[in-house]
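Visitor: next input, structure requested:
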Amino acid sequence: MDANGYSDPFVRLYLHPNGGKKSKRKTSVQKKTLNPEFNEEFFCTGPQEELAQKTLLVSVWDYDLGTADDFTGGVQLSSQASGEHQQHWRKWLGRTDHQLELWHPLDE
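Guide: The predicted structure follows:
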């Protein structure tokens, strides 16, 4: 949270392991809010067998002008994860023709 009591959050997505900029995405910054709604879509391409071996790292950051952005929290989705994180990953891999929206609490 910034000194004004708000945050300027954005989300970074990284499909790991994978080299290059194609595996990294970032949402727009939502200014002065503690309850952001991004409503943005991202797409991954490639054989399902390859995607199943990767991990999707989702991290939330507070944008700061002139200084380093502040890490707020994140989540890792993969077939090696446990509980809802693993279930979400498997649902995502199995639904290539549909939009999937699920909620996860952020880990510190």
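Visitor: going forward, measure contacts and count neighbours with C-alpha atoms only.
Guide: Fine.
Visitor: most centrally placed residue in this protein?
Guide: Val58 (2.6 Å; Cα atoms, centre = their mean).
Visitor: hmm, His16 and that residue touching each other?
Guide: No - Val58 lies out of contact with His16 (Cα atoms under 8 Å); the separation is 10.7 Å.
Visitor: that older thread, not counting its neighbours along the chain, what's nearest the residue nearest to the centre of the chain?
Guide: Leu13 (4.8 Å; Cα to Cα, 6 or more residues apart in numbering).
Visitor: hmm, Ser59 and the one you found touching each other?
Guide: Yes - using Cα under 8 Å, Leu13 is in contact with Ser59, at 6.6 Å.
Visitor: to compare against the first, here's another:
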Amino acid sequence: LTVGILQAADLMSMDSDPYVKIQLLQGGKRLKKKKTTVKKNTLNPYYNESFSFEIPLEQMQKILVAVTVFDYDKIGKNDAIGKIFVGSKATGLGLKHWSDMLANPRRPIAQWHYCILLISVL
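Guide: Okay, the predicted model is just below:
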């Protein structure tokens, strides 16, 4: 499974140092996590970063991908700006994105998710 974080747009104004964390979940437990670089002083960051995860085909229907945009803080806790879920247990656009990806193996399927970020799932 390859998750591409392409860009975000019109993020909430905070300290403006956003990054994205991708978590693979199964049965409510986190299996793996990865994150993008921090983009300084922007509400419209461009990432174009891809993250690959080794998932057995028979496990794909059980995986839920949580994608969270955070505002990086040097001191204190990083603030969550927004979060979406993509996977067979997701709803709405997150479920449609996952279904489109499964129906088109080895082809990247890019989709904007609620004006937060553009991600591609392969």
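Visitor: in what helix or strand does the residue nearest to the centre of structure 1 lie?
Guide: Following DSSP states H and E, one finds Val58 of structure 1 within strand 55-62.
Visitor: and what of Arg12 of structure 1?
Guide: In this structure, Arg12 of structure 1 is located in strand 9-16 according to DSSP H and E.
Visitor: now that strand on structure 2. Mean distance?
Guide: Following superposition, strand 9-16 of structure 1 is found to deviate from structure 2 by 0.3 Å on average (mean Cα distance after the TM-score superposition for structure 1).
Visitor: what range does that strand cover in structure 2?
Guide: The aligned range for strand 9-16 of structure 1 in structure 2 is 18-25, by TM-score structural alignment.
Visitor: can you list the buried residues in the longest helix belonging to structure 1?
Guide: What stands out as the longest helix in structure 1, according to DSSP state H, is helix 83-94. Buried residues in helix 83-94 of structure 1, counted by 16 or more other Cα atoms under 10 Å: His85, Gln86, His88, Trp89, Trp92, Leu93.
Visitor: re the thing from before, the residue nearest to Val58 of structure 1 and Leu77 of structure 1, how far apart?
Guide: Separation of Leu13 of structure 1 from Leu77 of structure 1 (Cα to Cα, to the nearest Å) stands at 11 Å.
Visitor: residues shared between the contacts of those two?
Guide: Shared contacts of Leu13 of structure 1 and Leu77, defined by Cα atoms under 8 Å, 6 or more residues apart in numbering, are found at Leu56, Leu57.
Visitor: a helix runs through Glu58 of structure 2, doesn't it?
Guide: Yes - assessed by DSSP: H, G, I helix; E, B strand; the rest coil, Glu58 of structure 2 belongs to a helix.
Visitor: what does it align to in structure 1?
Guide: Using TM-score structural alignment, the equivalent of Glu58 of structure 2 in structure 1 is Glu49.
Visitor: before we move on, what about Gly92 of structure 2?
Guide: Looks like Gly92 of structure 2 aligns to Gly83 there (TM-score structural alignment).
Visitor: again, but for Glu49 of structure 2
Guide: Counting by TM-score structural alignment, Glu49 of structure 2 corresponds to Glu40 in structure 1.
Visitor: its match: neighbouring residues, count only.
Guide: Neighbourhood size, Glu40 of structure 1 [other Cα atoms under 10 Å]: 8.
Visitor: contacting residues around the closest residue to it other than its chain neighbours?
Guide: Closest residue in space to Glu40 of structure 1, ignoring its immediate chain neighbours: Thr27 at 7.1 Å, by Cα to Cα, 6+ apart. By Cα under 8 Å, 6+ apart, Thr27 of structure 1 lies in contact with Phe10, Val11, Arg12, Phe38, Glu40.
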